[in-house]
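Q: For reference, the sequence and a predicted model appear below.
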Amino acid sequence: MIRYRLTLRIGVLLALAFATAGRADVAAAKRWIDKEFQPSTLSKDQQLKEMEWFINAAKPYRGMEINVLSETIPTHEYESKVLAKAFEEITGIKVNHQVLGEGEVVQAVQTQMQTNRNLYDGYINDSDLIGTHSRLQSAVNLTDWMAGEGKDVTLPTLDVNDFIGKSFTTGPDGKLWQLPDQQFANLYWFRYDWFKRPELKKAFKERYGYELGVPLDWSAYEDIAEFFTVHVKNIDGVRVYGHMDYGKRAPDLGWRMTDAWLSMAGASSKG
């Protein structure tokens, strides 16, 4: 019985990993380098050298099609409409990059893992599933794959350690199960000027027994929220609160709690 395995590679890096080709065309590579792949940290000569590597590595796979599914956001729409076309023209491999709603992507991933039926060759999905991939072993372990079976079709200049957010796609086993493609960055700001006011610093220390500052754990975060919301209440004639965030009903509220609030307040976990 053949066991289908999910291949979780991200955007154009899915293509880099497979590096498959047909109708390989250096002229096409030059056109894309000139009109689309700018600006770049690489010179055009260096870019062309990499494109030539793709073309050569892709020769055994001419005519192949790869099916990829991702969530409908601008980043992935660009990959679907622009980068997939570039990859096909340069290597000859057709990437059918479909974009659907987030729930449909998660459902497809779950269905493929549960049934072992190959719906797509690759998914761009949330790194929240990293624990599932590591436990079930139903996805391709990229660390071992790129060093072993996939070595000949892994770009030699691919610097995995240069990826921002790699820790979020590395399982508890230390293996890389996904490559970061894009990230929703949650930024939380605090009123530095309030934290420096002598009267507020004095009142906070008298009440809680330590200096007012950026919280290092969840208890301190709660103390600061309570201090400004319940005890300070008004600053310069304006009602203030110790913590504010939007409360619209949405799936990402849970992620904001686990990925942002808890992690920045000292409750993060390696898994």
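A: Sure, I can see it.

Q: use CA for all of it now, contacts and neighbours both
A: Fine.

Q: Compute the number of surrounding residues for Leu100.
A: Applying other CA atoms under 10 Å, we find 12 residues neighbouring Leu100.

Q: Pull the contacting residues for it.
A: Going by CA atoms under 8 Å, 6 or more residues apart in numbering, Leu100 touches 69-72.

Q: mind redoing it with 6 Å?
A: Contacts were defined as CA atoms under 6 Å, 6 or more residues apart in numbering; by that measure Leu100 touches 71-72.

Q: Same question for Gly101.
A: Taking CA under 6 Å, 6+ apart as the definition of contact, the neighbours of Gly101 are 71-72.

Q: Burial check on Glu226, number of neighbours?
A: 16.

Q: Is it correct that it falls within a strand?
A: No. Going by DSSP: H, G, I helix; E, B strand; the rest coil, the assignment for Glu226 is helix, not a strand.

Q: OK, contacts around the residue lying closest to it once chain neighbours are set aside?
A: Counting by CA to CA, 6 or more residues apart in numbering, the nearest residue to Glu226 once its immediate chain neighbours are dropped is Gly242, at 6.2 Å. Applying CA under 6 Å, 6+ apart, one finds that Gly242 lies in contact with 225, 228-229.

Q: Check it against this one:
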Amino acid sequence: MRKYLLSAVAAGAVLAGAGSALADEAAAQKWIDQEFQPSVLSKDDQLAEMQWFIKAAEPFSGMEVNVLSEGIPTHSYESEVLAKAFEEITGIKVNHQILGEGEVVQAVQTQMQTGRNLYDAYVNDSDLIGTHSRLQLAYNLTDWMGGAAKDVTNPGLDLDDFMGTQFTTGPDGDLYQLPDQQFANLYWFRKDWFDREDLKTAFKDKYGYDLGVPVNWSAYEDIAEFFTNDVKEVDGVPIFGHMDYGKRAPDLGWRMTDAWLSMAGAGDKGEPNGIPVDEWG
């Protein structure tokens, strides 16, 4: 029976278990040449890192690692490509299963409640950081990677290079999850309009601050009002409307409230990380 679970472990960052004698440097070179490009590392540096993985895997012959995640393209790639590469390079067999989001959450809850080891690692939402840090049923990665798992933690792992660790850090300041993927929300705008001196002057005269990318929701409204009601047209071409999402989808409502409003500071400051709370929190 395993008391603790690994949560949101980024593929290849930590060796969580097991291997066989199939580790192969030639396979590592094949994957480097055919799949792991482009890379911020040179091919020589990539091979050196793969050699470390091969060596670190040697004591874990004959075991397997079972991982569960929800079905999005990132995790499909991990399941279908990275798991195969990891096994060929290190000899560690990773069974990466994909289920629906609700089923992943149910499995996490069942494992925590019963203590039965359903999976060795989960890729689950960072929304569970409060649960993991409070219940102490997921590995404290800060302690684990610096202690019991130090010898099997990639020495090239750069935690500062991850985006979103503030969402996976508990109120005790320790890391319980490694960010694996992000839902990016982007603000697109006509920079050539924002750079026009006549428009910049007119905007500042009316609103009292510089025209630029909005840092809060009221600025977003001011910019929309300015271009719609004051500018009306640029170089003889009428301005009409704006777009947040261009594809019809059932998640549009919560994308607006969860992502845009909270990014604009419209949510309450929440625990454990001080990030605005909306209907997700």
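A: Received, thanks. Quick caveat: nothing in here was measured; it's all calculated off a predicted structure.

Q: returning to that earlier point: most neighbours, which of the contacts of Gly242 of the first structure?
A: Neighbour counts for these were taken using other CA under 10 Å; the highest belongs to Phe228, with 20 neighbours.

Q: For the residue lying closest to that one once chain neighbours are set aside, give its distance to Ser268 of the first structure.
A: If you skip the residues right next to it in sequence, Phe228 of the first structure has Gly242 as its closest partner in space, 4.6 Å away by CA to CA, 6+ apart. Between Gly242 of the first structure and Ser268 of the first structure the distance, using CA to CA, to the nearest Å, works out to 21 Å.

Q: The nearest residue to Lys150 of the second structure once chain neighbours are set aside: how many residues sit nearby?
A: Excluding its sequence neighbours, the residue lying closest to Lys150 of the second structure (CA to CA, 6+ apart) is Trp144, at 7.1 Å. Burial of Trp144 of the second structure is recorded as 14 neighbouring residues (other CA under 10 Å).

Q: Helix or strand: which one has Trp144 of the second structure?
A: Trp144 of the second structure is part of helix 141-146, with elements assigned from DSSP states H and E.

Q: centroid residue for the second structure?
A: Closest to where the C-alpha atoms of the second structure average out (CA atoms, centre = their mean) is Gln181, at 2.8 Å.

Q: Identify the residue of the first structure aligned to that residue.
A: Aligned by TM-score structural alignment, Gln181 of the second structure pairs with Gln182 of the first structure.

Q: Would you verify that that match is located in a helix?
A: No. Applying three-state DSSP, one finds Gln182 of the first structure to be coil, outside a helix.

Q: Next, Ile66 of the first structure: secondary structure please.
A: Following three-state DSSP, Ile66 of the first structure is assigned to strand.

Q: How about Trp193 of the second structure: what's its closest non-neighbour residue?
A: With sequence-adjacent residues excluded and distances taken as CA to CA, 6+ apart, Trp193 of the second structure is closest to Leu199, at 7.3 Å.

Q: Same question for that neighbour, what's its three-state structure.
A: Each residue gets one of three states, and Leu199 of the second structure gets helix by three-state DSSP.

Q: tally of neighbours for it?
A: Under the neighbour criterion other CA under 10 Å, Leu199 of the second structure is assigned a count of 18.

Q: What helix or strand is the equivalent of Pro215 of the first structure over in the second structure located in?
A: Matched across to the second structure, Pro215 of the first structure falls on Pro214, judged by TM-score structural alignment. Mapping Pro214 of the second structure onto the secondary structure by DSSP H and E places it in no helix or strand at all.

Q: what's the answer for Gln46 of the second structure, then?
A: In the assignment (DSSP H and E), Gln46 of the second structure maps to helix 43-57.

Q: With adjacent residues omitted, what lies nearest to His133 of the first structure?
A: Setting aside the residues directly before and after it, His133 of the first structure is nearest to Ala139 in space (CA to CA, 6+ apart), at 5.8 Å.

Q: roughly how far apart are the one you found and Met146 of the first structure?
A: Between Ala139 of the first structure and Met146 of the first structure the computed distance is 14 Å (CA to CA).

Q: Same drill for the two, tell me which one is more crowded.
A: Between Ala139 of the first structure and Met146, Ala139 has the larger neighbour count (other CA under 10 Å), namely 21 against 18.
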